[in-house]
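# Mind looking at a prediction? Sequence and model below.
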Amino acid sequence: MAVVVVADIAAGSSVGLLPMTALGPAFAGLAGGWRRTALVGLLAVAVCCGLGIYDGLFEERRGFTAVASVVGVTVAALTAAIARQRREAELASVRSIAEVAQRVLLRPVPRSAGHLRVAVSYTSAVAEARIGGDLYEVVASPAGVRVIIGDVQGKGLAAVEIAAAILGAFREAAYDEPDLRGVGERIQRTAERTVDAEKFVTAVIAEIRPGAGATVMNYGHPAPMLVAADGGVSFPEPPEYAVPLGLGTGLTDSPTPFPVPMEPGDQMLLYTDGVTETRNKAGNFYPLEKSAPLLRAADPDEALEALRTDLVQHAGEPLHDDAAMLLLRYRDRTAPGGPGSASHDQ
């Protein structure tokens, strides 16, 4: 508006710059609140009237037309500002509900579970999204530490609903069932009731007991990555592949539990396909096996964060799919921060 005033005085009344003072309330309505828009609008009307008197435009219709234009734009800007503020308030409410849903669905995993140290990372493919179709959980049960990681096919609220049902079934079964096969059967029954014909869920469930290694069941999910204490990397494959959950096969196509050796100093990374299917600009998939040395950091959270950062840098842009990672580190009971160390068990 200051530029309009200077230009009008310099150019004279013949140019007709008075209506351009309406740019002030127009831009204020885009960025500011309704009070600020109203103040800028009043200032614009005052400036327009002042220039009109200076130019002698109120002796003809041009002056009144210019003032009417500024008043009209101010009213429109006020309406837009009020509507925008209401939408922003509704969005803030929705985000608050989403944060509560996140804490219920993907609640923070314990840093310590039995003889394991645990770290988790979740990167959403949707900007500012908190939850999606990826799921994970860690439960320290009487039978050992039981974990699940899974990926619901598709996105949106339907995927979130299915993920919530699968997690609810796992959390209950992990405490109740004496063996891992029973946990898997409970999850399968829930999937058959919950997952519709157009979706499915890939998942890995595992049970890790001290001195007995891990037992794994794989429902069509990427194989976990086992990093040995000496740096060796392997991807334990099931003896027979099973179909994902929710494809209508019932319990007749359950995966066979298979053992995975896991000793002190070893660590297991469970992940969703959003990790291994991330491509860089050249079209190359993320080299997870070559990135295993990033997990050598003493703190598992720092190790997993280094891996997540490397994944994002490999993509060079926002991820196109959700990426969840769950790191389980078999710790030495005699090492600082072991089960007898209270500082890491809180």
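Sure, I can see it. Numbers count the residues shown, from 1 in each chain.

# Only C-alpha atoms from now on, for both contacts and neighbour counts.
Noted.

# gap between stretch 188-199 and the chain center?
Stretch 188-199 has its C-alpha centroid displaced from the chain centroid by 24 Å (Cα atoms, centre = their mean, to the nearest Å).

# next one: stretch 167-184
26 Å.

# for that stretch, which positions count as buried?
For stretch 167-184, a neighbour-count test (16 or more other Cα atoms under 10 Å) marks 167, 169-171, 173-175, 177, 180-181, 183-184 as buried.

# Which ones among those map onto helices?
Here DSSP state H is the test, and these give 167, 169-171, 173-175, 180-181, 183-184 as lying in helices.

# quick revisit: ok, which pair from the buried residues of stretch 167-184 is furthest apart?
Leu167 and Arg181 (16.2 Å; Cα to Cα).

# Second structure follows, compare the two:
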Amino acid sequence: MSQRPEEPRPRWALVAIPIMWIVAVSVIDILAPPDIHLGPLLVAAPAITPSFGGPRTVGLVAALAVVAQTLIGVIRDPDELLSANHEAQIIALILVGVSLVVFCVVRERRATELTQVRYVSEAAQRVVLPPLPRRLGPLRASALYLAAEAEARIGGDLYAAARTTSGTRLIVGDVRGKGLGAVNDAALLLGAFRVAAHRQAGLGELVTYLDRSVCWDLMEPGETGRFGETFITATIMDIPDRNGPVQMISCGHPPPVVLRDGRPTTMHARHPAPPLGLGELAHPRYDVASFAFEPGDLLLLYTDGVTEARDATGAFYPLTDRITGWSERDPDAFLHRFRRDLLRHVGGHLNDDAAMIVVERPALPRE
């Protein structure tokens, strides 16, 4: 059930400002010479109230301003009760007050809608992209997802992990396109990965199954128009529990980075495969690459929203240059620093979704 957010509680120190303004203007106007009229300044009181108060507070301040203007007219013109000038000012205050109250009601309605959108998007993210376990066997892991849209918390970037009898399988990917279609494609691929990753099949067989799953979905009724136009870049890898090389198949995705003693090394695949969803067109052979992942190393997997993030001059985020020399070994601490650094580079707003996974193979205890 949706819950309507309560009207923000105004800070009484701020509410006192428009009230004091009403009192000050009223006293000065009453004491001023007859040819000086300060009543129009009363409109400033309700005008500033929406910046810290809701409809009730604005309505209260507007009513006080109308009462003050009425008292000024009665005191200054006791014989005529209210002059035409004071009546016009009272009508103007009433119109301004009603307009401001309506504005506050519309603003609260909009805030309620945004709250519901965020709630739904967060719920969808928890279903499609549940948090990675902090422990993957002997490995420690953490994941970060940064959505480009303020109202949305999920898009076409994806990641997941699955345990096998000998290690951990990881996938990180990026769906071409945006919106609900991208979310649907991401959910499809993640579902297929979770079903098949636990099997003892080789990495090449797993990627073949994932590619066919994407292709089968695109051949469903109503989806055939997207065949050949929708695809998913991805990196799928096996990380053994014991010391040994990581096996990896890259399907058109940015290469992972291994950070060892503050020195990053990019792990390029010698023969990358085409993105998932294009297998029926390209008929690829999946070559498995391997690289060392030693105790004390950090393994970084990410989407192109990271490396294609631009600063005010249009320069891309230089991932390996920025993380050179970083001493953080805890995945959470690394991602906390990375988040601050990336957002500082782009000026606080991303133009594309970005995701990163950090995996640590803990250093062996010293004997």
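Great, that's in hand. None of the values given here were measured: they were computed from a predicted structure.

# before we move on, back to that, nearest to Glu277 of the first structure, of the buried residues of stretch 167-184 of the first structure?
Of these, the one sitting nearest to Glu277 of the first structure (Cα to Cα) turns out to be Leu167, at 23.9 Å.

# Might one say that the closest one is in contact with Glu137?
Yes. Counting by Cα atoms under 8 Å, Leu167 of the first structure does reach Glu137; the two are 7.3 Å apart.

# contacting residues around His86 of the second structure?
Taking Cα atoms under 8 Å, 6 or more residues apart in numbering, we find His86 of the second structure in contact with 69-70, 73.

# Tell me the one of those residues nearest Asp311 of the second structure?
Taking the contacts of His86 of the second structure together and measuring to Asp311 of the second structure by Cα to Cα, the closest member is Gln69, at 52.7 Å.

# What lines up with that closest one in the first structure?
Matched by TM-score structural alignment, Gln69 of the second structure corresponds to Cys48 in the first structure.

# Chain neighbours aside, what residue packs nearest to that match?
Counting by Cα to Cα, 6 or more residues apart in numbering, Leu18 is the residue found nearest to Cys48 of the first structure once chain neighbours are left out, at 5.8 Å.

# ditto for Val71 of the first structure
That would be Val45: by Cα to Cα, 6+ apart, it lies 6.8 Å from Val71 of the first structure.

# got the buried residues for the helix or strand in which the one you found is found?
Per DSSP states H and E: Val45 of the first structure is located in helix 34-55. Within helix 34-55 of the first structure, the residues scored as buried using 16+ other Cα under 10 Å are 34, 36-38, 40-45, 47-49, 51-52, 55.

# Now do that helix: everything it contacts.
Residues contacting helix 34-55 of the first structure (Cα under 8 Å, 6+ apart): 1, 5, 8, 12-13, 18-19, 21-22, 24-25, 28-29, 58, 63, 66-67, 70-71, 74, 77-78, 81-82.

# Superpose on the second structure and give me the mean offset of that helix.
The superposed helix 34-55 of the first structure is, by mean Cα distance after the TM-score superposition for the first structure, a mean 1.3 Å from where its aligned residues fall in the second structure.

# What ranges does the stretch 101-250 of the first structure have for its strands?
112-113, 116-123, 134-141, 144-152, 201-209, 213-219, 225-227, 233-234 (DSSP state E, counting those that start in this stretch).

# and the third one, which stretch of the second structure?
Using TM-score structural alignment, strand 134-141 of the first structure lines up with residues 157-164 of the second structure.

# same check, this time on the first one
Against the second structure, the aligned range for strand 112-113 of the first structure is residues 135-136 (TM-score structural alignment).

# Superpose on the first structure and give me the mean offset of that stretch.
Averaged out, stretch 135-136 of the second structure is 0.9 Å away (mean Cα distance after the TM-score superposition for the first structure).

# Confirm for me that Gln188 of the first structure is in contact with Gly246.
Yes. If you go by Cα under 8 Å, Gln188 of the first structure and Gly246 touch, sitting 7.2 Å apart.
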